[in-house]
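Peer 1: here is a sequence with its predicted model. Questions after.
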Amino acid sequence: MDQLMAIRGFVRVVEAGSFTRAADSLDMPNATLSKQVQELEAHLGVRLLQRTTRRVTVTPEGRDYYEKTTRILRDLEDIDTSFNVARSKPRGHLRVDVGGSTARDVLVPALPGFTARYPDIRIDLGVSDRSADLISDNIDCVIRGGAPDSSSLVARHIGDAALLTCAAPAYLKQFGTPAYPEELKNGHRLVSYLSPQNGRAFPFRFERGAEKLEIKVEHRVGVNESNAHLAAAVAGLGIVQTFGYAARAALESGALVEILRAWRPPAYPFHVVYPQNRHVSQRLRVFIDWLMETLPARIAAEPEVSVGHTRKRRS
């Protein structure tokens, strides 16, 4: 038995929650991984995992062994990195999860700069507004808006996005331009962003000075994906609240118009998030450093709109 390989396999099963997902992430047959763990259990003389046809659970002995061995694996990776970092370029495979509009308007346009700087790093982008499970899905990091929701994750703040209330000119011509948030309750059609996790509509939020409002009305259309949400507004289906970077092109072209500007809510924070108990590889470290260097200005970018024959930045 290769004990180190068996330990790595066991740790991945615990993190992935199943032998199948763990074997896929390690690029090995399920049967091989299962045999490695069985040999490790025989070597230790304890049961580490309880297996059924539907799930894998960790025994108390397995949990204790996992906590001790993950520390050892991190120490080994640190030792390897200390010898390699000075004489080698970052290389390997990164799995990054990001929301739809953030991928389209922020990350992907900037990525050529990263790939040019680190040509030996291969990136797989998972693009979805649904939050991924970093541990079980073996994802290195995610880029997400809002407050981090787990103490087991490390979150680094990378920027703040303006939240704008927008509608298409044709919609405003037909239904009028509201001057106050309360007018949205009177005959206006809202296109709500639905949580990909639970399907609930996010309320429209407004703030002016010390005054804060939250508008909750029945929406005409609900969308749970950010690019389609914006497209619904451009199509004239109703009023949306969306990020400035996502609406920038539509605002600059005149396909959308910002309304209720004096009532903009506070900027929305974005973070890069990664597991707390996982070793930060050299390739992940340089990727996070690049995000911190490159993305803040892109996330905070304000649209430019035509004013006469000049272009003026909204600020």
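Peer 2: Done, it's in. Residues are numbered from 1 along each chain as shown.
Peer 1: every contact and neighbour count from this point should use C-alpha atoms.
Peer 2: Noted.
Peer 1: what residue of the chain is the furthest out?
Peer 2: residue 45 (41.2 Å; Cα atoms, centre = their mean).
Peer 1: distance of that one from residue 62?
Peer 2: 12 Å (Cα to Cα, to the nearest Å).
Peer 1: just residue 192 next, same as before
Peer 2: From residue 192 across to residue 62, the span is 45 Å (Cα to Cα).
Peer 1: neighbour-wise, which of those two wins?
Peer 2: residue 192 (27 against 20; other Cα atoms under 10 Å).
Peer 1: my reading is that residue 111 lies in a helix. Confirm?
Peer 2: Yes: counting by DSSP: H, G, I helix; E, B strand; the rest coil, residue 111 falls inside a helix.
Peer 1: got another one to weigh against that:
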Amino acid sequence: MNKLLAMEVFVQVVDAGGFTRAAENMKLPKATVSTLVQSLETTLAVKLLNRTTRHVSVTPDGAAYYERCVRILSDVRDTEESLSCTQLNPSGRLRVDAPTGLASEVIIPALPDFFARYPGIQLELGCSDRPVDLLEEGVDCAVRGGELEDSNLIARRVGTMHYITCASPAYLARHGRPAHPSELTRHRCVNYFSARTGKVFDWDFTRDGERIQVPMEGHIALNDSYAYTAAGLAGLGIVQMANFMLEPMIRAGRLVSILDDWANDPMPVHAVYPHNRHLSAKVRVFVDWIAELFPSHPCMGKSSA
């Protein structure tokens, strides 16, 4: 038995919550994953996992062994990287998840630069406005906007998103242009709701020390950035979205910015990864690259159109 491989498999089974997902993440046959964990249990003479047809859980002995395995595997990787060129030339598969709009409008257009720097990395970029479970889904790193709620993640702030309030010319021609945030309650507005909780996000406005938070009761709510933008273009109501999504449409005359003398709360952007996931060279260089990219982006470095 390859003891290090067996330990890696065991850690992945615990992280993923099952043998099937662990096998998929490691690109190994499920039978191999099961055999390696059973061999570990035989060698150690302890039961590491409780198994049922639908669920896998860690025994007390398994939990203690898991913590030791995570530390040992991390030390092994640190040693290997310190004695190799991977720190300067990282390579291999890197799974990253990012919000759809941020990935499409900011990250992907800049990727030629990333691959020119790190040609050995094979990037798998998941694009979704749904927050993923990094451990269960085998994600090395995620880019997330907003305040973080998961204490099991290590976070590095890498940028800031700024927001604009807009409407289509056709909508403004029909309903008029609000001069103050309080007038939004008399308008049709397009809401955005959390894919995780279903909560509809309020809108906020600040000017000269005055702060107004407007609870939006629009007739439509969406949870995808491109669908949300499409609703604004279709004249379904006023929208409030990150400026890197809306500024091209404002310049083209397809949307008109409103309430320009009011500021909206900026949203922090973080790169996150699990506490027990080794920060490999390829994750480190991607996070460093993102931290360099975002502040230099023409939209993410300013607050208005």
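Peer 2: That came in fine, so what should we check first? Since the model is a prediction, treat every value here as computed from it, not as a measurement.
Peer 1: report the TM-score for the pair.
Peer 2: Their TM-score after superposition, calculated using TM-score structural alignment, normalised by the length of structure 2, is reported as 0.96; 304 aligned residues with a Cα RMSD of 1.5 Å.
Peer 1: quick revisit: translate the residue farthest from the centre of structure 1 into the numbering of structure 2.
Peer 2: Using TM-score structural alignment, the partner of residue 45 of structure 1 in structure 2 is residue 45.
Peer 1: residue contacts, its match?
Peer 2: By Cα atoms under 8 Å, 6 or more residues apart in numbering, the contact list for residue 45 of structure 2 is empty.
Peer 1: same deal with residue 123 of structure 2?
Peer 2: Neighbours of residue 123 of structure 2 in contact, by Cα under 8 Å, 6+ apart: 93, 94, 95, 96.
Peer 1: what about the longest helix seen in structure 1, how far off from structure 2?
Peer 2: The single longest helix within structure 1, with elements called by DSSP state H, is helix 60-84. Superposed on structure 2, helix 60-84 of structure 1 shows a mean distance of 0.5 Å to its aligned residues (mean Cα distance after the TM-score superposition for structure 1).
Peer 1: just checking, what packs against that helix?
Peer 2: helix 3-16 (3 or more Cα pairs under 8 Å, 6 or more residues apart in numbering; DSSP states H and E).
Peer 1: can you list the buried residues in the helix it packs on?
Peer 2: 6, 7, 8, 9, 10, 11, 12, 13, 14, 15, 16 (16 or more other Cα atoms under 10 Å).
Peer 1: could you list which of the contacts of residue 123 of structure 2 belong to strands?
Peer 2: Under the assignment DSSP state E, those contribute 93, 94, 95, 96 to strands.
Peer 1: most neighbours of all those residues, which one?
Peer 2: Top of these by neighbour count (other Cα under 10 Å): residue 96, with 22 neighbours.
Peer 1: quick check: buried residues in the longest helix of structure 1?
Peer 2: 62, 63, 65, 66, 69, 70, 73, 74, 78.
Peer 1: repeat for stretch 28-37 of structure 1
Peer 2: Result for stretch 28-37 of structure 1 [16+ other Cα under 10 Å]: buried residues 30, 33, 34, 36, 37.
Peer 1: and the one helix or strand the last one maps to, what does it pack against?
Peer 2: In this assignment (DSSP states H and E), residue 37 of structure 1 forms part of helix 30-44. Counting contacts by 3+ Cα pairs under 8 Å, 6+ apart, the secondary-structure elements packed against helix 30-44 of structure 1 are helix 3-16, helix 19-26.
Peer 1: any chance of these in a markdown table, plus distance to residue 86 of structure 1?
Peer 2: Rendered in a markdown table, the data for these read as follows (distance: least, Cα to Cα, whole Å):
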| stretch | distance to residue 86 of structure 1 |
| --- | --- |
| helix 3-16 | 25 |
| helix 19-26 | 27 |
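Peer 1: of all these, which one is nearest residue 204 of structure 1?
Peer 2: helix 3-16 (36.7 Å; Cα to Cα).
Peer 1: can you give me the angle that closest one makes with helix 30-44?
Peer 2: 110 degrees (axes from the mean of the first three to the mean of the last three Cα atoms, to 10 degrees).
Peer 1: helices along the stretch 101-250 of structure 1, start to end?
Peer 2: Secondary structure of the stretch 101-250 of structure 1 (DSSP state H, counting those that start in this stretch): helices at 108-117, 169-175, 226-234, 244-253.
Peer 1: could I get those in a markdown table, plus columns for distance to residue 197 of structure 1 and mean neighbour count?
Peer 2: Shown next, in a markdown table, are the helices of the stretch 101-250 of structure 1 (distance: least, Cα to Cα, whole Å; neighbours: other Cα atoms under 10 Å):
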| stretch | distance to residue 197 of structure 1 | mean neighbour count |
| --- | --- | --- |
| helix 108-117 | 24 | 13 |
| helix 169-175 | 30 | 15 |
| helix 226-234 | 14 | 21 |
| helix 244-253 | 21 | 20 |
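Peer 1: dump those helices to JSON lines, plus distance to residue 154 of structure 1.
Peer 2: Listed next are the helices of the stretch 101-250 of structure 1 as JSON lines, based on distance: least, Cα to Cα, whole Å:
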{"stretch": "helix 108-117", "distance to residue 154 of structure 1": "22"}
{"stretch": "helix 169-175", "distance to residue 154 of structure 1": "42"}
{"stretch": "helix 226-234", "distance to residue 154 of structure 1": "25"}
{"stretch": "helix 244-253", "distance to residue 154 of structure 1": "25"}
